[in-house]
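> Model the structure of this input:
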Amino acid sequence: MGTHPHKERVAEYRRTQNEVAAYYDRLSTDLVARLVGEQQTTPDEIRQQAAAASPTSPGSPTSSSPCTTSTWSPHLRRLCRPPTVERSLLRRTRVPRMTAGDDLLRRIETTPALAELLIWPGDFDIERRDPVEELRLPSGAPLTPIAGDASGATYFLCGTPGTTRPVLYADSEGSATLVAADLVEAVTLIAAYPYWHDLLHDRLHGHAIGEVVEELEEDMCEDHPDYPAARAELLRLLGVTPPTPEDAVARLRASAARTVPGFLPIAMLDEGEISYTLL
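Okay, here's the model as predicted:
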């Protein structure tokens, strides 16, 4: 005795329904995985994927997609429509943009040799991320501590991740200054001139920049004979060319001039708020 035609239609319906569900599971999984993974999915690619999922789209899959059978009932065609949830998810999902500064910070955090050379001779230690006091910026922009030095000072990134964030240096005595426009510039200056603080102070007054740098270099070599080799290795690992002393001083001064008023931090103490002074 043969199978009842009604039962055959029900079985065929269920097979088709399972194929449709599996198809969209694969589609949504692929798109979401690409959105949150290393490879960014462009809006054009998302539109192309969505178009391929439509049973009436010219770019729809043929033999590989269950959504191409023209004889399906209206109910089955409704099953083939891309789910609203997935489309809404694709519209809302955004992969944060990785800036050069973000990439450099991640490289420092994952490269012990680089991190060690930044500790010395750079005096830039990513393990020192506890400021001596809680600070905020007048603008309300986020402050993210990323490193500290042996004196108790802290380096901060100013702004939200995924944007170009200036680097702020706040010492333990209530003074602060912007060091650079972003982390790449800051680390380059720190690696090339670990005594960069001295290039902002009165030591330059009445003296040529080159002469002052030469004197500071001699002091470093006298105290630490292996300084030239360590500095050269640090610059090599970073893959940067050190700026000239004149260029370094110009950059430091330009950043310092931008500190007031928006980037001069405010200490939030129990007795009230106190503004830092310019370093």
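> going forward, measure contacts and count neighbours with C-alpha atoms only.
OK.
> count of neighbours near Pro228?
14 (other CA atoms under 10 Å).
> The residue lying closest to it once chain neighbours are set aside sits in which helix or strand?
The shortest distance from Pro228 to any non-neighbouring residue, by CA to CA, 6 or more residues apart in numbering, is to Cys221 (7.1 Å). Per DSSP states H and E: Cys221 is located in helix 209-223.
> Show me how far that helix is from its chain's centre.
35 Å (CA atoms, centre = their mean, to the nearest Å).
> Would you do the same for the sequence below? I want to compare the two.
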Amino acid sequence: MPTLLTRIGAHPEAAEFLRWPGDFELDRADHVEPVHLASGARLEGFAGDGTGGTFFFCGEGGDERPILYADSEGSAGLIAVGLPELLRLLFVLPWWRDCPSFTVAESRAGAAEFLGDMPDLADRRDRAAAALELDLPTESEVLQRLRERSVQAGQDYLLVLTSEGTVYEPLFGV
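The predicted structure is shown next:
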């Protein structure tokens, strides 16, 4: 059975939506600098974004592993547990980085900007999610899950700049 990452590549419309507005590209898996988890657990970059950020699987296993996002400015945080949860975040809130307080008001402001440029965003999102056989939660559910993941991260998901031994700042200030 193909992995979810393989299925993304097999569905051009899903891959294109994830590329933009999701800002998630499977061919950008290398981080800008050598990093590791303070816990010593395995860290595997598997995708990136257009600004130099990287999505990492943490620990051993497959698509079900926790996912840490690190930007190119020295901030990192746990954002999902498992690839399906990450994709739901990217489909429902491609503007998730603009929601540091995890509020619906922040999300709606981000949505307004995207919808101004892409009025068919919801239709494209729904087709892309259906191609990957993903059901989509509500905006509030996604924000709540993102808040929970960011808060629960703790010591197990501290990202360290290997060359200096310094810990990345929290992604959301939590």
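> follow-up on the earlier one: what helices and strands are in contact with the helix holding Cys221 of the first structure?
Applying 3 or more CA pairs under 8 Å, 6 or more residues apart in numbering; DSSP states H and E, we find helix 209-223 of the first structure packed against helix 227-238, helix 245-257.
> For these, give me CSV that also has distance to Leu135 of the first structure.
As requested, these are arranged in CSV below (distance: least, CA to CA, whole Å):
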stretch, distance to Leu135 of the first structure
helix 227-238, 30
helix 245-257, 18
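> Which of the ones you listed sits closest to Pro161 of the first structure?
For these, the distance to Pro161 of the first structure is smallest for helix 245-257, at 20.0 Å, taking CA to CA.
> how distant is the closest one from the center of its chain?
The chain centre lies 25 Å from the centre of helix 245-257 of the first structure; the measure is CA atoms, centre = their mean.
> hmm, back to that, residues touching the helix holding Cys221 of the first structure, excluding its own?
Contacts to helix 209-223 of the first structure, defined as CA atoms under 8 Å, 6 or more residues apart in numbering, come from residues 195, 203-204, 227-228, 245-246, 249.
> Could you list the buried residues of that helix?
For helix 209-223 of the first structure, burial by neighbour count (16 or more other CA atoms under 10 Å) applies to 209, 212-213, 216-217, 220.
> For Glu133 of the first structure, which of the helices and strands packed on helix 209-223 of the first structure is the nearest?
helix 245-257 (21.5 Å).
> now for the closest one, which elements pack on it?
Right, helix 245-257 of the first structure is packed against strand 175-180, helix 209-223 by 3+ CA pairs under 8 Å, 6+ apart.
> Which of the ones you listed sits closest to Ala267 of the first structure?
strand 175-180 (10.6 Å).
> sec struct for Pro21 of the second structure, please.
Under the three-state scheme (DSSP: H, G, I helix; E, B strand; the rest coil), Pro21 of the second structure adopts coil.
> Could you find the closest non-adjacent residue to it?
Spatial nearest neighbour of Pro21 of the second structure, excluding adjacent residues (CA to CA, 6+ apart): Pro94 at 5.9 Å.
> what's the answer for Ala150 of the first structure, then?
In space, and not counting its chain neighbours, Ala150 of the first structure is closest to Asp123: 6.6 Å by CA to CA, 6+ apart.
> Would you enumerate the residues in contact with the one you found?
The contact partners of Asp123 of the first structure, by CA under 8 Å, 6+ apart, come to 148-150, 194.
> can you rerun that using 7 Å?
149-150, 194 (CA atoms under 7 Å, 6 or more residues apart in numbering).
> Looking at the second structure now, which of the residues you listed still hold up?
Contacts from the contacts of Asp123 of the first structure that recur in the second structure, judged by both residues aligned by TM-score structural alignment, their matches' CA atoms under 7 Å, are 149-150.
> Out of the helices and strands packed on helix 245-257 of the first structure, flag the one nearest Leu31 of the first structure.
Nearest to Leu31 of the first structure, of all these, is strand 175-180, at 38.4 Å by CA to CA.
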